[in-house]
Each structure stands twice: as structure tokens, then as C-alpha cells.
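A.B. asks: model this:
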Amino acid sequence: MYPSEGFIVNKQSTRTQNNRSKIKQLLFKPFYIGLVVLVLLGVTAVTFTLDQTQKLHLESGSALEVTCNAQGLNIEITSRNALRLVCPSDGTVPTPTARPPLAEDIIYVSTTGNDDWPGTLDQPLRTIQMGVDLASAGKTVYVREGTYYEQVIISTSGTSTSPITVSAYPGETPIIDGQYDLPSHNGDWGGCNNTVSPPTCFNYEHLVSIEGDYIVLDGFEIRHSLGRGVAVYKYNGSPTGAIIKNNNVHSNRDVGILMHEAKNVTIENNDISYNSNFATHHRGAGEMNWSAGAVSVRSDNIVYRGNTIHNNWGEGVITGNYAGSTNITIEDNVFYDNYALQIYVHRSHNVNVERNLVYCTDDSRFFRGSDRTFGLVVANEPPPEGFSDGLRTRDIDILNNIVTGCRQNFAVWGSDSAAEDYRIINMLVAHNTFVNAVSTSGPDQAENVLWTNYNYENVRFENNIIYQQDGIPINLLRDYPGLTLENNLWSSPPVFTAAGSGDIVDDPQLVYPNAPIVPGQVDAAWYKLQSSSPAIGAAEKTNGITNDFFGNSRGNNSDIGAHERQ
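C.D. replies: Got it, this is the predicted structure:
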């Protein structure tokens, strides 16, 4: 406290044992308290007990000091009316536990709490649902460690400047667990795996449902949902401004994270894995049900950034699914071993896919059709009946990505039909590095780059590295109108329909292109350029691309591929 201000103690009971401590910490503000307990652990204990309000008065210029004979003193404000001083018994300097500030805008939840309590640090609530029900704009709901067996529906809204934050307590990771029993359902299953007994099924409900605007969900493990893990969705609504970050969303029956008719959502620094697990080892085309690690449906301005998305029994990310989305950014993520494929750009407008590391390994649990799955794919699949919304795949930038080890590293799928519905318009695929497509069926089934769609308008493939140790560097059966390939570096000659002006056929001299591909252990630095690479300074038409995969600036004489050597 400041000099001349009060600190309450009790004159009635004082016990001191071998006290080598003296008070040394200036307290920060006046406290008029009914109860204060100071415990100096290990070396000494001093207890002050009050039966009435008393005040310790410090004269101006004086101080209240505490020292201990260890190497450090830890001070913790434990609530509004208590603090704790710790003198460690082992003589080591304590590492203070990060504590949130005590404020009126914080609500606490703990597995040892009670929903009839006020939601303070000392008297927390018991359920996350009660915490979010009491929250309003600007509030933070801090959830203590432990496992919460509940469905959470966040229906209240924050504002753009005062969001509602639902967060793990600092340094802890609370778990929201559906036990494959929640969310409850009415028997209307989304799909079932009937190859096991009893069948494993999923519904279309959500373990954590964000229905309000401007909600932050931060720091949870979310698992074992009978339906989806997390959804930003409101029936007959369009929630906006959600941020889902630092979560581990895994082992849910259906999609890990869903955006449905949502706007302005950021999915950042999450680990998304083992979702859509209702049918892990039997997944015919009719049972796919369009599950994924994360998917947006009829949504706008969705950002996927810094996530690791892997081992999902479906796509890693789908930009449009059965109904398209607009303004999608997929950047700085790691994708691997997702069953269907890794990144699927589908019936969406204004999509930017940049600086992602994408790879496939020999983990046969996630083979598709007894073979490795696919990497980065663009398509205009016809939507199911009733979901046509007129969106086509257009205005797509695929830049500075590294893709390796998949059956097809990059592919454009579609039909030979000239129908307008299949047309892909305004797509730039530039400064990517595609390395070693792999197929368990043999080299002739490994297609590093594949173009099958007939219908293109202003589609360009340029300044890319295509390195293939064996197999097919590119499968392009004909010269398609509206598709331009030029200034690419091929490790072996491409088919004549893929050759373009400014091409280089040479070893790109990557650092370690044939490294073993092991889940979770692939290093993007393996695919940097060595100093003697013919890709250095060989790019043309940089198209305003100002940096590379690693954040290096690109100059006027830029390098081909995802790495700009400095």
C-alpha cells in the first residue's frame, strides 16, 4: 500500500516460529479486510486472525517489509480479500504462476465450484454453461483445469471492441468432453458405420456452439463429441467476429470445426485431428458425408492461420463444401495425412492459400483407396440437390506453398464438360514447390501435378518448382484454352502440353528433397534452395508477391519456387 494507508491485521493472535523474515514488499493499494492469512512456507509461518476489523497503520515514509532466507519470495494475490507470500523450503527461486487480474469483468469456473456461487476465484461456478450464460460484452470466463462433461452453447454477444472471452485459466488446459453421448440427439443420425457392432453413428449437433457475435474461444481440449466439435452457427442467423484459437479439437464423430453462414471468423493456432471418426477404417464414397477437420459453408471472411490439421477422416480444410463460401484465407498452416485430401478449394470466391506446408506419409490408416491421399486440390463439384447457390471457383491465389509426398501434390479436378458450371476463373498458382509425388501402386500412379478440368478462364501456373525423383512430374493430357503454364522449373522434361516459355529443366538443388516423410517431423527448410540452384533469380512476372514461404522479401530478380534465397 502507499505510506500512511491501512493494512488490516488482528491484535488478538500472533504466532511466530524461528522467524527470520521481515516484511519488505510495499503493498499496492489500501486493503480493509475482515480476514488475512499470510503463510510463509518451509521456513516460518506467521498467522494473523481477526475477530473484528483492525488496521495496521504505516507512517508516511515507512514501509512494510518481508524477507525470507531462501533465494526469492513469491507474492500471489489470491482473491480480493487475501494474499499469499511463499518462502520456498528448497531454497530455489519460485516461478510465479501467471494469474489474471482481479476485476469485475472476470467469471471463474472450476470442477470444484457450484453454480449457486458468485463465480469468483474463491467461489467459482461449476459449469462452463453457467459462466457463459452470465457473461456479457467485455467479460472473460476463466475455466480452471479439469474435465467438463457438458455441451456449451454461447448465445450472448460481445462487441467488436469488447468481445466475450471464454478461456482456459492461464497455464491450464481444461477439457470439454462429450463422451460420445453429447450433444444429445433425436435419433436423426447424419451417418453410421454399420461394419461394427454396435454401429458408430454421428449427429449434426455441436459440442461447443458459438451462436453469439464476437466470441473468443481460447485454450481448450475439445473431444469425443457425438457430432461436431465446435461450430460457429445459429439457426436463421449469421454470427460474426468469432476467434477460435489455441485449442486441441480432436476425436469427434463429425467435423472438428464448422463455420455455417458465419462471417469474420479466425481459426488460429489450433491442433485439429482425428475428427470424423465415426468410420475410421471403412469409408466408401457414399459414407464420406463431407466431413473434414474444418469446413466453411456459405460463410464469408474466414481465416485459417497457424493451425496443425492432420489425421482427420475427411478433408483437412474445405473452403466451400456443398455450398460455397467467399473471402477465405488459408495461411501458415501444416497439413498432413488427412484421409480425403489436405486442402480442398471448392465452389468458393476470393480464396488465398499461402505459405502452407502440406505432406502425406505412409500411415496406411489414412490411405484413400489403399493408396496415399492427395495434397492441394481445386474443383467445381456439382452440389447436392437443393444446395445450388450459383458460386463457382474463381479468384484463387495459391502462393508460396510446399507440398510433398502425396499421390497428387497439386491437382485440379473436374469434368471434360464445357458447361459453365465447371469453369474455373482467375486462378494464379505461383512460387510453389511441389516435391516427389508418391503412390503405393507404383511410380506411374504418382502425379506431381494434375490438370483434368476442361474449362478454364485466365488460369496461370508459373514460377513453380516441380521436383520428381521418379513418377510423373505432370499429367496434362491436352492444351486447354484459358490455361497458361510458363517459367516453371522442372527436374525432368514435362509433357509437351505443359512446356511453356521461360521453363527451366534442371535439378533445382533443394537442400534435402528426398528426406523420409515422417508424421510431425517434416521440416520446410529441407526444401530451401542451395546457393547453386538454377531457380535463383530466374522468376518472371512476380505478380506483386512480396515475400516467400519463410517470410523473406522477394526483390526484383525473384527466385522460382517457395523459397527466396537471401
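A.B. asks: from now on I want contacts and neighbour counts done on CA atoms only, so please keep to that.
C.D. replies: Fine.
A.B. asks: can you pull out the helices in the chain?
C.D. replies: 128-134 (DSSP state H).
A.B. asks: and Ser160, how close does it get to Asn269?
C.D. replies: For Ser160, the distance to Asn269 (CA to CA, to the nearest Å) stands at 21 Å.
A.B. asks: next: Asp181.
C.D. replies: Here the criterion is CA to CA. By it, Asp181 lies 28 Å from Asn269.
A.B. asks: the two - which one has more neighbours?
C.D. replies: Asn269 (21 against 15; other CA atoms under 10 Å).
A.B. asks: identify the residues contacting the more buried one.
C.D. replies: Contacts of Asn269 were listed using CA atoms under 8 Å, 6 or more residues apart in numbering, and they are Lys245, Asn246, Asn247, Arg305, Gly306, Asn307, Thr308.
A.B. asks: near the fourth one, how many other residues are there?
C.D. replies: So the one you mean is Arg305. For Arg305, using other CA under 10 Å, the count is 21.
A.B. asks: and the strands in the stretch 401-550 of the chain?
C.D. replies: For the stretch 401-550 of the chain, the strands defined by DSSP state E, counting those that start in this stretch cover 402-404, 408-412, 424-430, 433-435, 447-451, 456-462, 465-467, 472-476, 483-486, 489-490, 504-505.
A.B. asks: same for the last one, what does it pack against?
C.D. replies: The contact analysis (3 or more CA pairs under 8 Å, 6 or more residues apart in numbering; DSSP states H and E) places strand 504-505 against strand 489-490.
A.B. asks: now the other sequence, so there's something to compare against:
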Amino acid sequence: MDTLRLDCFKKMFLLGIIMLSYGVLSACSKKTSLAGSDNQDGQASGKNIYVAVNGSDSNNGTLEAPVSTIQKGLELVNPGYTVFVRGGTYKEKVSFSKSGRKDKVITLKPYQGEKVIISGEGLSVSGNEALVTVNNVNFIVIYGFDICNFKTTSAWVNVDGIVVKGGSTNISIKKNRVFNIENNATAELGRSGHGIHIIGNTEVALTKILVEENEIFDCNTGYSENLTVNGYVDGFEVRKNKVYKGENIGIVAAGGYAANSNPAYNYVRNGIIADNEIFNIDGRTGPIPTYKDHNGAIGIYIDGARNILIERNLVRDCGRGIGIVSETDNFPTQECVVRNNLVYNCSLAGIYLGGYIGYTGGGTNRCYVVNNTIFQNSKDLGYSNEVEGEIRLTENCNDNTIVNNIIYPRSDRSVFINKQVTGGSNNIINSNLYYSNGLSIWRWNNIPYTDFNAWKAAYGGDEVSLFGTDPLFVNIATYDFRLNPTSPAKNTGAVISAAINGTTDMEAKARIVNNLISRGAYQ
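C.D. replies: Predicted structure coming up:
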């Protein structure tokens, strides 16, 4: 372990910065979870307003005399009110116009045990529109709806299920199902939509945003994403969501897009993306494929954002698994930690770092990729008919650490690490476990090596990684990647710190036990 300790010693200054950042993130996490703290589960607080399909907007909104539209119910609220919506389908666009307070949030939720659908069926879309809009308001909870069937065939409009914008704070979006949000324009360009869209579009940050336990599926988002956090967002949590059967990227935290006119504000910072499940994301679907010949749709995409923690997510059967990359000049992805995730069966790379080749000056700096299990990705060849590999590095990767991962490629691809370009510096790779039941390939500065010792000499390190030893997963056939007690990955990893390695593994067990840590996502 001496080599790894020396490598990590060289980065103590960076580690201090990262630990400080995650101290901020920890505080952010606690604050974010307070959005609607006395009303997270939709319990009534203060006065109630009732909505029913057989009500009338001339009523006063009591249980006996409900109003007929959700919008009217929201117009009747004050801080501390709950709008209870009786079962049925409501074909309307809904917008919050009033704020709650810290001790008196405004909650919108279905009546006890009843299913409520907010539907866009038959509604027009003009410009940028959502079925549910949260704009320049605070202390709001949206809980437990089906939000669906909002569609357009017009190019250059944006269609959203839920949008949060305008400097809103303390917003909780929880246990909703968002589906069939679709831009089906026949033009190849100008197709955009989002299931849930968090956009910091002002010089006041969106902060304390919680998106938790939602399902987003069957959305045609064009060149946009299913769950988007973009622009000036400072402090958010995206937890325990399921995103699947989507046309493009699953979850994104972004910078450098056209969200905010001020470059200093135009990137997401200080967020957590944890315990989500993302699968069957394929850019070759939709009315006009976003990716015609190759599926490049990334499950979790950190693009030009900073200080983002990505942990304990399951990403499978996507275009690429997890990307900490940059597609925009002057907006590198920085100080992010990707840890304790499970990534398998993706079309191209499992985990991807760097700027796009020949396209952008952005890159990936001072990030950690630690304790992930990366299994049999690169099912297909990449855009230049190359094997992208389980971990791929491209333009402008600097000061990144790739440690304690189990890397297990397909036998017909067999690329563990693929640094596809020259350039970049001080990237530490060590203490991983490499196993293949076919060929074994490492590519460094676009030169392939099939011998482990030749790879170590070319890279100039990687002395304590394990090669050629089966990690002994519990059951590959059922994708059970827990470790058997005799696994060579068990308790043989490198402990950096709890701030970097994390405190819990993929199944929420203690990550570091008696100062020992296993390689891969499971302790």
C-alpha cells in the first residue's frame, strides 16, 4: 500500500478541499431535507382546501363545497395550507403563485388514498411550458401525483412535467409519477422536454431543492433530459428516484447550458445524487433518434457542474453509465465524487471522464471515482468503432483519482481503462481489481497494453491493483454483485477517508469497518 499512500499524500491539499466541500454538502443535505419538514409526507398542516372534479370554482374550497380546479385551490391558500385533491383526472396547467414559510409550508397532495392525475391531454404548448410550475416561490411540497400526457409536435418549444425556477427555495417534489412528457416534433433539431426540470435562471440561486422517490418514465425529451438540474442551483438532493424507458439522459447536473446569462451563475453546485435507479435509457428511441447509430445517452450525467456527490446509484442498460464530463468550454466538471455505485450492461462506457474529443476545451478536474462495481459495459462499439471501455478518460482530465473499483469487462471487449487521448496530468489509478474471462486490455494515451506489467510500466504506477483474480460475486446470473466472504476484493481496498469513500456501501451497510474497506460497491 506504500505506493498508494504516497500518491494520496501528494494530493493532501486536494483532499482537504474536497473534505471541506463535503462538509458544506453535508450541511446542505441537512438543510435541503428540511424543505417542508413538517409536511414532507403530505400531512395536513394549518387550514385545508379541497378540490374535486365535481366541485365548482365558485365554492369556498371546503370538503363539503370543493373547488373544481387545482389552480383555483392554489389561489385560495395561505402559508400552512394543504390543498387536498380528490381522485380523478384534471386537465389543466398548474402554477404556484404564493409562498409558504419555514414553519408553514404549502402542500399540494391527493386526498387520502385517492389517485389524482394532472393530465396535459389536449392542452397546447407554447414556448417553455410545464404542467406544474413553481416560479419564484418558497416552501412548497408537491406530493403523490401522476403528471402525464403533456405533448407537442412543435419544434423549438420546451415541454416539461414539473418545472422549478425563478430563485425558488425549499421545494420538495416527492413520490410523483411523471410520464408521457413528449416533444414529438418531426424536425431533427428543436426537440426539447423534461420530466422534472430544476433550472436556476436568475441571479438568485435555487437552493434547498429535494427531488425524492419519484418515477419518471416513457418521456420523449429530444436533446434534453428526463430529470434536469441546470444553471444557478446551489444545494439540492436527488434521491431514490426511478428513471427509465427514456429517450435521452436520465439525470443531469449541468453547467454551461443556456440556463443563466451570467457565466458565474450558470452551473450547478453543491448537490447530492444518491440511491437512484436508472435503466433502459436509449437515445435511439423517440420519433427522431437523438443518437442515430450509437446510444450515447448517459444514465447520470455531471456536465460542467461542481461539488456533486454521486453515490449508491444503480445504473444499467443505458447508453453510457455515469459521466463526469464537460461538453462546454470554460465549464469543467470539478470536485465531484462518484462512489459506491453499480454500473452494468451499458451500450458504451461504464464511467466516463473528460471533454468530448475534438469538440470542447472543457474537462474533468479533481474528481474521485472510488469503490464502484463496473460490469460488462461497452456492449457496442463507439462512434469511431472503438471499444470505449469500462472506465474512459478523454480530453483534459487532471488530478483525478480512480481507486478501489471492481472492473469486469465483457470477454469480447475486455477494455478496463481507456485513456483515449494524450494530455491531462496527475491522474491516480490504483487499488482496483481487474478481472476478465477473455482478453485484458488497458489503453493509455491511445496505446493498448495487454500485459498487466506492461500496463503498469506505461502508466507509471497502479502497483497495488489486483489482476486476474475473480472477485467472486454472489451470483452474476442474477446481477447480485455482493462479495462472497472469500472474495479477494474483501477488505483489501485503500481507505482514503470517510469523506471520500463514504460511510455506507451500496446496500447501506457500513463502508469502512475496523479501518478496512473492500473494493467495489459492496463491503
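A.B. asks: now the counterpart of Asn552 of the first structure in the second structure, nearest residue through space, not along the chain?
C.D. replies: The equivalent of Asn552 of the first structure in the second structure is Lys509 (alignment by TM-score structural alignment). In space, and not counting its chain neighbours, Lys509 of the second structure is closest to Gln523: 7.1 Å by CA to CA, 6 or more residues apart in numbering.
A.B. asks: please tell me how far the one you found sits from Tyr143 of the second structure.
C.D. replies: 34 Å.
A.B. asks: next: Gln376 of the second structure.
C.D. replies: Where Tyr143 of the second structure is concerned, Gln376 of the second structure sits at a distance of 37 Å (CA to CA).
A.B. asks: neighbour-wise, which of the two wins?
C.D. replies: Each of Gln376 of the second structure and Tyr143 has its neighbours counted (other CA under 10 Å); Gln376 has more, 26 against 23.
A.B. asks: spatially nearest residue to the counterpart of the more buried one in the first structure (excluding sequence neighbours)?
C.D. replies: Structural alignment (TM-score structural alignment) places Gln376 of the second structure against Asn436 in the first structure. Counting by CA to CA, 6+ apart, Gln468 is the residue found nearest to Asn436 of the first structure once chain neighbours are left out, at 4.6 Å.
A.B. asks: which residue lines up with that neighbour in the second structure?
C.D. replies: In the second structure, Gln468 of the first structure lands on Pro409 (TM-score structural alignment).
A.B. asks: ok, its match - contacts?
C.D. replies: Neighbours of Pro409 of the second structure in contact, by CA under 8 Å, 6+ apart: Ile374, Phe375, Gln376, Asn377, Ser378, Gly389, Glu390, Val415, Phe416, Tyr435, Ser436.
A.B. asks: near the fourth one, how many other residues are there?
C.D. replies: Neighbouring residues of Asn377 of the second structure were enumerated by other CA under 10 Å; the total is 33.
A.B. asks: that one contacts Arg392, correct?
C.D. replies: No. Judged on CA atoms under 8 Å, Asn377 of the second structure makes no contact with Arg392 at a distance of 11.3 Å.
A.B. asks: mutual contacts of the two, please.
C.D. replies: Jointly contacting Asn377 of the second structure and Arg392 under the rule CA under 8 Å, 6+ apart are Ala349, Gly350.
A.B. asks: quick revisit: so which of the strands of the stretch 401-550 of the first structure is nearest Gly113 of the first structure?
C.D. replies: strand 402-404 (47.9 Å; CA to CA).
A.B. asks: average offset of that closest one relative to the second structure?
C.D. replies: Compared with the second structure after fitting, strand 402-404 of the first structure deviates on average by 0.3 Å (mean CA distance after the TM-score superposition for the first structure).
A.B. asks: what's the distance between the match of Gln376 of the second structure and Ala446 of the first structure?
C.D. replies: 8 Å.
A.B. asks: now do the shared contacts for the two.
C.D. replies: Cys406.
A.B. asks: now do the buried residues in stretch 305-312 of the first structure.
C.D. replies: Arg305, Gly306, Asn307, Thr308, Ile309, His310, Asn311, Asn312 (16 or more other CA atoms under 10 Å).
A.B. asks: among these, which one sits closest to Arg394 of the first structure?
C.D. replies: Closest approach to Arg394 of the first structure among those (CA to CA): Arg305, at 21.4 Å.
A.B. asks: what's the matching residue for the closest one over in the second structure?
C.D. replies: That one, Arg305 of the first structure, aligns with Arg239 by TM-score structural alignment.
A.B. asks: correct me, but that match touches Ile273?
C.D. replies: Yes. Using CA under 8 Å, Arg239 of the second structure is in contact with Ile273, at 5.9 Å.
A.B. asks: quick one: map Ser172 of the second structure onto the first structure.
C.D. replies: Superposed on the first structure with TM-score structural alignment, Ser172 of the second structure falls opposite Ile243.
A.B. asks: so who does Phe335 of the first structure touch?
C.D. replies: Contacts of Phe335 of the first structure (CA under 8 Å, 6+ apart): Thr308, Ile309, His310, Gly316, Gln342, Ile343, Asn356, Leu357, Val358, Tyr359.
A.B. asks: so what's the residue nearest to Lys509 of the second structure up against?
C.D. replies: With CA under 8 Å, 6+ apart, Gln523 of the second structure has these contacts: Arg482, Leu483, Lys490, Asn491, Asp505, Lys509, Ala510, Arg511, Ile512, Ile517.
A.B. asks: and these, which are buried?
C.D. replies: Taking 16+ other CA under 10 Å as the criterion, what is buried in the contacts of Gln523 of the second structure is Arg482, Leu483, Lys490, Asn491, Asp505, Arg511, Ile512, Ile517.
A.B. asks: and which of these is nearest to Ser119 of the second structure?
C.D. replies: Using CA to CA, these come closest to Ser119 of the second structure at Asp505, 38.8 Å.
A.B. asks: doesn't Leu342 make contact with the closest one?
C.D. replies: No. The criterion here is CA under 8 Å, and Asp505 of the second structure misses it with Leu342 at 10.4 Å.
A.B. asks: give me the common contacts of these two.
C.D. replies: Arg312, Ala521.
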